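A.B. asks: any chance you could fold what I've pasted below:
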Amino acid sequence: MLDLAGELRRWIEEGREFAVATVVAVGGSAPRGPGAALAVDSAGTVIGSVSGGCVEGAVYDLCREALRTGTSVLERFGYSDEDAFAVGLTCGGTIEVLITPVAGPAATVLASALSAAARNEPAALARVARGPAELLGRALLVRSDGTYEGDLGGHPDLDRTAAAEARALLEAGRTGAVDLSASGARRGSPRTESGGGSHCPAGVTLLVESNVPPPRMIVFGAVDFASALARAGKFLGYHVTVCDARPVFATRHRFPDADEVVVDWPHRYLSRTGTDARTVLCVLTHDAKFDVPLLKAALRMPAAFIGAMGSRRTHEDRERRLRSEGVTEAELARLRSPIGLDLGARTPEETALSIAAEIVAVRQGGTGVPLTGSNTPIHRDSAAPGRSAAA
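C.D. replies: Down below sits the predicted model:
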């Protein structure tokens, strides 16, 4: 539900009563992952989506019913060959949806979580998705320092363990499910993203939604391709920075879609800005005096994706220069060059699409091959970051 934080926070400030339906777990070819949400207020206004349209009508009715009764429910939707016209997912997958009225003991916690998400503060919202009926929807808001507010309504150790598990997922930037016993004992490992698998029969399953700042895309080289890639990066949910050492090219006017435009030598800027496991680095300069010191540093830093533009001859020369600078074969294996998937791209916009497609494929574990005629899954389990990411 944190992906609707801005609008839902406004609803709270206006005093609206509403219910939220959140995807808890998915199986097979389900259209949206855990954390996807739909909300309905008492006037019937609806925002968000849990399935891309397949079961929205039924979920809408369940939200209206939750507003009437004040109770949370967990509902499963799937496809039935015996009744193909029943409410379900025509794509053949399954989803479990938690419907929670924003009222009662959890209302204050949910309001705090929405406020934190709207302010883009790191925080994790842990809610009881499976377990005793009286605990469904109970929530904890866990902050990055480990402090938390709210309670899950069970054993005191349940809150402490849940807070620790939620904080671990927050630090990893993940959304996932955690199984705990009624007394708070840990069961199994977190089930991130897909949320599939069996749940703890004698305890509770928590859905933990992490709100973290958007991942960064740093584009080096103030060229036309960079302008198009900045637009694509923003569309994918990245915080985009364009960096170039030439002030005449690195201007806000030329890169209106970038969050930042930095005039500095690329390797110097990279060393002082830092990266993390979600950062995407795109080197579009294809100039050795910029590329070599930059990539030498980048290949030794954490990053989700490091790609460089250039012809195959440029790439071979770049690798030779990097080896002479002491870059190892293991480090070079992290470099994706020439950058992008083979789409036959020509224009800056087509090239940006090619690069963006490779970034998504790497992040989600995709193959990049056409789905037509292949047996690869359309939706796959992923260890990708949770909300905001760019997911």
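A.B. asks: please make it C-alpha for all contacts and neighbour counts, starting now.
C.D. replies: Noted.
A.B. asks: show me what contacts the residue nearest to Gly221 when sequence neighbours are not counted?
C.D. replies: Once flanking residues are discounted, Gly221 sits nearest to Thr285: 4.6 Å by Cα to Cα, 6 or more residues apart in numbering. Contacts of Thr285 were listed using Cα atoms under 8 Å, 6 or more residues apart in numbering, and they are 220-223, 291, 309.
A.B. asks: of these, which is the most crowded?
C.D. replies: Highest neighbour count within the contacts of Thr285: Phe220, with 28 neighbours (other Cα atoms under 10 Å).
A.B. asks: which parts of stretch 319-327 are buried?
C.D. replies: Within stretch 319-327, the residues that count as buried by 16 or more other Cα atoms under 10 Å are 319, 321-323, 327.
A.B. asks: for the helix or strand harbouring Ala166, packing partners?
C.D. replies: Taking DSSP states H and E as the criterion, Ala166 maps to helix 156-172. Applying 3 or more Cα pairs under 8 Å, 6 or more residues apart in numbering; DSSP states H and E, we find helix 156-172 packed against strand 123-130, strand 139-143, strand 176-181, strand 203-211.
A.B. asks: give me the angle between that helix and strand 203-211.
C.D. replies: Relative orientation of helix 156-172 and strand 203-211, computed by axes from the mean of the first three to the mean of the last three Cα atoms, to 10 degrees: 30 degrees.
A.B. asks: before we compare anything, build this one as well:
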Amino acid sequence: MLDIAAELHEWVRQGRDFAVATVVAVDGSAPRGPGATLAVDTGGEAVGSVSGGCVEAAVYELCRQALRDGRTVLAPFGPTADDPFATGLTCGGSIDVLVTPVPRTSPARSLTARALAAAANGRPTALARPLPSADTPEDPRPLLVHPDGAHEGTLGGPPELDRWAAHEAAALLAAGRTGTVPGCPSTGRPALFVESSAAPPRLIVFGAVDVASALVGLGAFLGYRVTVCDARPVFATPARFPAAHEVVVDWPHRYLERTEVDARTVLCVLTHDPKFDVPLLQLALRLPVAYIGAMGSRTTHEDRIRRLRETGVTEHQLKRLRSPIGLDLGARTPQETALSIAAEIVAVLRGGAGPPLTGGRTPIHHDAPGRVRRPELRPPGTARTSPRNR
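C.D. replies: Take a look at the predicted model:
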């Protein structure tokens, strides 16, 4: 539900009763991933989406039913090829949707409200919820987890269970990921669904050039917190980069030394000038960031690689460098070049290769590296069905 935290935070403030339906697991091709949420209030108003349209009506009715009977349910939706009248996914994949009522009378309402308020105001937070099974309570309680692992609420078991759940949720939050954590019946640990609302990942663009202006806008559109850094104050100005969250005047390598980066950070080096590029990349290639790309011709790239080797950068580190930066789209203009760079960033982070989908047989949706896989939520051999054709 943190996917639509701002809207639900307002619903809580207004005192509305509502139910939320959240995608908790995906197999194969599906329009949206874990964390996608549809919410419905008692008046029938809906916000959000779980599938882009193909199962929205059925999920809407499940939310209405949850508001009437107060029960949390886990509903699977799969392909509908065998039944043209069934509700299901047309893309061939399958999803599990967790439907949870959140009335004002619920004991978990205040904890949920705190999670929504934190997410709506940009504060990192995670919400861990047990997935329904024969061993979970009729009304499972959530756990609110902070980045340092501190937690509020309880799953209802011994303290060790809450500590385990908080540890797992904090790890997902640190990675900015939402997903399922398998349970363990022998230890009494239930399968958990953890929703993370992390701070936006960073995109740092080095070089206040024309391509940077277009790339900043695309980066902000993709959800990054964008910084532009250049040592030349005449070019590095907020007026030239209105879509950037910050514009820094400093030598690139000095700024990278003092700023905070993590495993989700993207670095784009557009200066294509050795006096900026080499000391910057010498440092960047040693950092645990998600993507490092550098602009320049193939001749510039070969010279840059030679200079980096001379500084002691290893071959293993050099393999991390995407240069010349971007996918081969035949780009000519700064805007087209920025698009090719953004496309490569998405491909690298999502595990894509960049070929046309037409005529191909590779999956349209790729698993992100390190993604938490869905646990088995139903007895082996049970067919996956939609609520209408169960």
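A.B. asks: that older thread, the residue nearest to Gly221 of structure 1 matches what in structure 2?
C.D. replies: Mapped onto structure 2 by TM-score structural alignment, Thr285 of structure 1 lines up with Thr271.
A.B. asks: contact partners of the helix or strand encompassing Lys289 of structure 1?
C.D. replies: According to DSSP H and E, Lys289 of structure 1 maps onto helix 288-298. Helix 288-298 of structure 1 is contacted by residues 265-268, 270-271, 283, 285, 306, 318, 321-322, 325, 327 when judged by Cα under 8 Å, 6+ apart.
A.B. asks: residues of that helix that come out buried?
C.D. replies: 290-298.
A.B. asks: all the helices of the stretch 51-200 of structure 1, in order from the start?
C.D. replies: Along the stretch 51-200 of structure 1, counting by DSSP state H, counting those that start in this stretch, helices occupy 56-69, 107-118, 156-172.
A.B. asks: ok now the first one, how far from the chain's centre?
C.D. replies: Translated: helix 56-69 of structure 1. Here helix 56-69 of structure 1 is found 27 Å from its chain centre; the criterion is Cα atoms, centre = their mean, to the nearest Å.
A.B. asks: then the longest one?
C.D. replies: Centre-to-centre, helix 156-172 of structure 1 and its host chain are 19 Å apart (Cα atoms, centre = their mean).
A.B. asks: ditto for stretch 283-293 of structure 1
C.D. replies: That offset, for stretch 283-293 of structure 1, works out to 30 Å (Cα atoms, centre = their mean).
A.B. asks: which position in structure 1 aligns with Leu321 of structure 2?
C.D. replies: Under the alignment by TM-score structural alignment, Leu321 of structure 2 pairs with Leu335 in structure 1.
A.B. asks: so what's its match up against?
C.D. replies: Listed by Cα under 8 Å, 6+ apart, the contact set of Leu335 of structure 1 reads 299, 305-308.
A.B. asks: go again using 10 Å as the cut-off
C.D. replies: Counting by Cα atoms under 10 Å, 6 or more residues apart in numbering, Leu335 of structure 1 touches 295, 298-299, 305-308, 319.
A.B. asks: looking at those residues, spot the one nearest Asn375 of structure 1.
C.D. replies: Nearest to Asn375 of structure 1 among the contacts of Leu335 of structure 1: Phe305, at 26.1 Å, using Cα to Cα.
A.B. asks: residue in structure 2 matching the closest one?
C.D. replies: In structure 2, the residue matched to Phe305 of structure 1 (TM-score structural alignment) is Tyr291.
A.B. asks: apart from its neighbours in sequence, what residue is nearest that match?
C.D. replies: Residue nearest to Tyr291 of structure 2 in three dimensions, not counting chain neighbours: Val266, with 4.8 Å by Cα to Cα, 6+ apart.
A.B. asks: residues contacting the one you found?
C.D. replies: Val266 of structure 2 neighbours (Cα under 10 Å, 6+ apart): 201-205, 219, 224, 226, 289-293, 345, 349.
A.B. asks: ok, back up a step: dump the helices and strands packed on helix 156-172 of structure 1 to CSV, plus distance to Glu13 of structure 1 and mean neighbour count.
C.D. replies: Listed next are those as CSV, based on distance: least, Cα to Cα, whole Å; neighbours: other Cα atoms under 10 Å:
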stretch, distance to Glu13 of structure 1, mean neighbour count
strand 123-130, 20, 29
strand 139-143, 19, 27
strand 176-181, 29, 26
strand 203-211, 21, 29
